[in-house]
Structures are given as C-alpha cells and as structure tokens.
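*Asks:* Give me a model of this one.
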Amino acid sequence: MLEEQTEDESIITSTVEDYLETILVLCEEKGEAQITEIAKSLTPSRSKPSVTEFVTKLRRHGLVHYKKYGTVTLTKKGRKIAQKIKKRHDYLSSFLQMLGVSEDQSEEDACIMEHNLSKETGSRFEAFVRFLQKKEQEDVLKRFTKYLEQTQ
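*Replies:* Next up, the predicted model:
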C-alpha cells in the first residue's frame, strides 16, 4: 500500500536531501555554512547563483535560516531531515565497506542509494549493519572476506 505524503514530505526530493545533508556536514564542521562552501561540496559542484536560489527555496519551506550574503544554518525541521539522510548514508557506506568496496566508492554509491530506498528497506539496512558490527559477528565478515579472496 502506498503511503500518503504530507505537503512537507512532497517537497523532499533527492536534491533537497543532498543540500540539507551538505549543510548539516558543513555546520557540524564549522558551525555554519557559506553559499560558496555548499556549492563546492555538492556533487557535482554547483554555481553560487544556483545554490543561492535553491537555499532561498529551502528557506521558504522552513528548512534553513538564510539572509542574503549571510550564512546558512538548518532549522529544527531541516536538521531532523538532514540527520535522517546522513544516518542512512553512513549505514549504507559502512555496509558497502564491509563488502570490501573502497571508501571513496562506497561514499559515492551511498549518495545514490540513500535517496532510493523505502523506509522499511533503509531500516533493515541499518539493523543489519548494527548486527554485523557486533563483536560476535566478526566471524561472518572474516568468512565473507575469505570467500571474496577465493573467488577473485
């Protein structure tokens, strides 16, 4: 059965998620985000005018605080969404690294995957990664690594 989206959820596209996650990371590192830093951090990088326009849109939807030529920070609502996306991204990246995918590639792939999973699948990935990270499951990962070595 399809879940009904609220008006707020309907504006949350993969692009919105990318911007919010980028702003979150920059704010965690520096306390705030500048338009220039956001433009450079997004993949692919964007022009300052297009970032300014998009950040203004995010402000209209109550997701960021921003004044022209000022810094960008997340609202409570924007932070909540960004933290969910970052958490999903981190679990996906960890899972891919457990599979032997390089860190750079796992980061890139996690960015693609994080936007296309249902809530149920995302929750299962998180649970499975937590399960594999338990000390008593080290053997599972070692056996998988050995399997990869034998088959390549």
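
*Asks:* Please count neighbours and contacts with C-alpha atoms only from this point.
*Replies:* Noted.

*Asks:* give the contact list for residue 57.
*Replies:* Counting by CA atoms under 8 Å, 6 or more residues apart in numbering, residue 57 touches no other residue.

*Asks:* gap between it and residue 66?
*Replies:* In this structure, residue 57 and residue 66 are 10 Å apart, going by CA to CA, to the nearest Å.

*Asks:* structure for this one too, so we can compare:
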Amino acid sequence: MTQSLEDYIEAIYILSRETGYTRVKGIAEKLHVSRPSVIQALKHLSENGFITQERYGYIHLTETGKQTATQVLKRHQTLTQFLITLGVSPEVAEKDACRIEHVVSQETMNTIEKFLHSQTKPKKRK
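*Replies:* Below you'll find the predicted structure:
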C-alpha cells in the first residue's frame, strides 16, 4: 500500500470513529485534497478490498481495512508520543509522525514501543 493510501485509510477510520460515518467531502477536508483525488484513492482501496462504498454515499472499512487502519493509526500515535517524549512540541511531533509512519521499519517500531513502555512502568524504590 502506498503512503498516500495509508493516509486515506487512516482518515476514513478516524472520521468514522468521530462522526459515525465517512463521506468523500469529509475525507477531502481532513486531508486537504480535492474530491476527485479522494474518489481516485477510494477506487484503489475498494479494488484492494479495504473499503466498500455506497453509490454517492457512505464509505465503510472492511475487516481488512479496519485492521490496516488500526495498524497505521497505532504507528502514528506511537511515533507522536515518542517524539513528544524526546521533547518535540506536540504540533511538530504530529506532523513528523505522519511522515515517518510510512517508512519506519517494524524493528524500529518494536524498539520504540518497548522504550515507551519502559517509560510508563513505575520505578521500584530501594
């Protein structure tokens, strides 16, 4: 899946959680792209089994689409939290995480998750 399609599937997932539904207009507004761009991306997502769409209506993630979207969103949230932990401002961390999430290896993600988990464990007192 391309970086662009990952952004679309993540946007569909977030919008459906926030509003209960997803439409082309909402995706275009969220991603700051044109409606024709959204329609083209939706065609690819549908052909690959990630979404279903009612004609001129709501967009729904398939089970595969939901799994993919949650993985993309988790990477995004983990990277954002990691960058904030390092001292990056939340605004910059959010933007950078969006770029990094598409190229980071699974090994690096696992290491970042372990690091963040170790930071949230209560420290033992002597």
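
*Asks:* so which helix or strand takes in the corresponding residue of structure 1 for residue 108 of structure 2?
*Replies:* With TM-score structural alignment as the criterion, residue 108 of structure 2 lines up with residue 121 in structure 1. Taking DSSP states H and E as the definition, residue 121 of structure 1 sits inside helix 119-133.

*Asks:* got it, and residue 12 of structure 1?
*Replies:* Counting by DSSP H and E, residue 12 of structure 1 is found in no helix or strand.

*Asks:* before we move on, what about residue 52 of structure 2?
*Replies:* Under the criterion of DSSP H and E, residue 52 of structure 2 resides in strand 51-53.

*Asks:* got it, and residue 46 of structure 1?
*Replies:* Counting by DSSP H and E, residue 46 of structure 1 is found in no helix or strand.

*Asks:* who's in contact with it?
*Replies:* 39-40.

*Asks:* now for it: what does it line up with in structure 2?
*Replies:* By TM-score structural alignment, residue 46 of structure 1 lines up with residue 33.

*Asks:* What range does the longest helix belonging to structure 1 cover in structure 2?
*Replies:* Looking across structure 1 with DSSP state H, the single longest helix is helix 76-98. Using TM-score structural alignment, helix 76-98 of structure 1 lines up with residues 63-85 of structure 2.

*Asks:* residues making contact with that stretch?
*Replies:* So stretch 63-85 of structure 2 is in contact with 6, 9-10, 13, 49-51, 90, 93-94, 96-98, 100-101, 109, 112-113, 116, going by CA under 8 Å, 6+ apart.

*Asks:* contact partners of stretch 133-144 of structure 1?
*Replies:* Stretch 133-144 of structure 1 is contacted by residues 98-99, 131-132 when judged by CA under 8 Å, 6+ apart.

*Asks:* Please read the previous query as pertaining to stretch 19-26 of structure 2.
*Replies:* Stretch 19-26 of structure 2 is contacted from outside by 12, 15-16, 35, 38-39, 57-60, using CA under 8 Å, 6+ apart.

*Asks:* start and end residues in structure 1 for it, please.
*Replies:* Going by TM-score structural alignment: stretch 19-26 of structure 2 matches residues 30-37.

*Asks:* For that stretch, list every residue counted as buried.
*Replies:* With burial defined by 16 or more other CA atoms under 10 Å, the residues of stretch 30-37 of structure 1 counted as buried are 32-35, 37.

*Asks:* Quick one: those residues as CSV, columns for secondary structure and distance to residue 147 of structure 1 too.
*Replies:* Converted to CSV, those look like this (DSSP: H, G, I helix; E, B strand; the rest coil; distance: CA to CA, whole Å):
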residue, secondary structure, distance to residue 147 of structure 1
32, coil, 45
33, strand, 44
34, coil, 46
35, helix, 46
37, helix, 42
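
*Asks:* What residue in structure 1 is paired with residue 99 of structure 2?
*Replies:* Under TM-score structural alignment, residue 99 of structure 2 pairs with residue 112 in structure 1.
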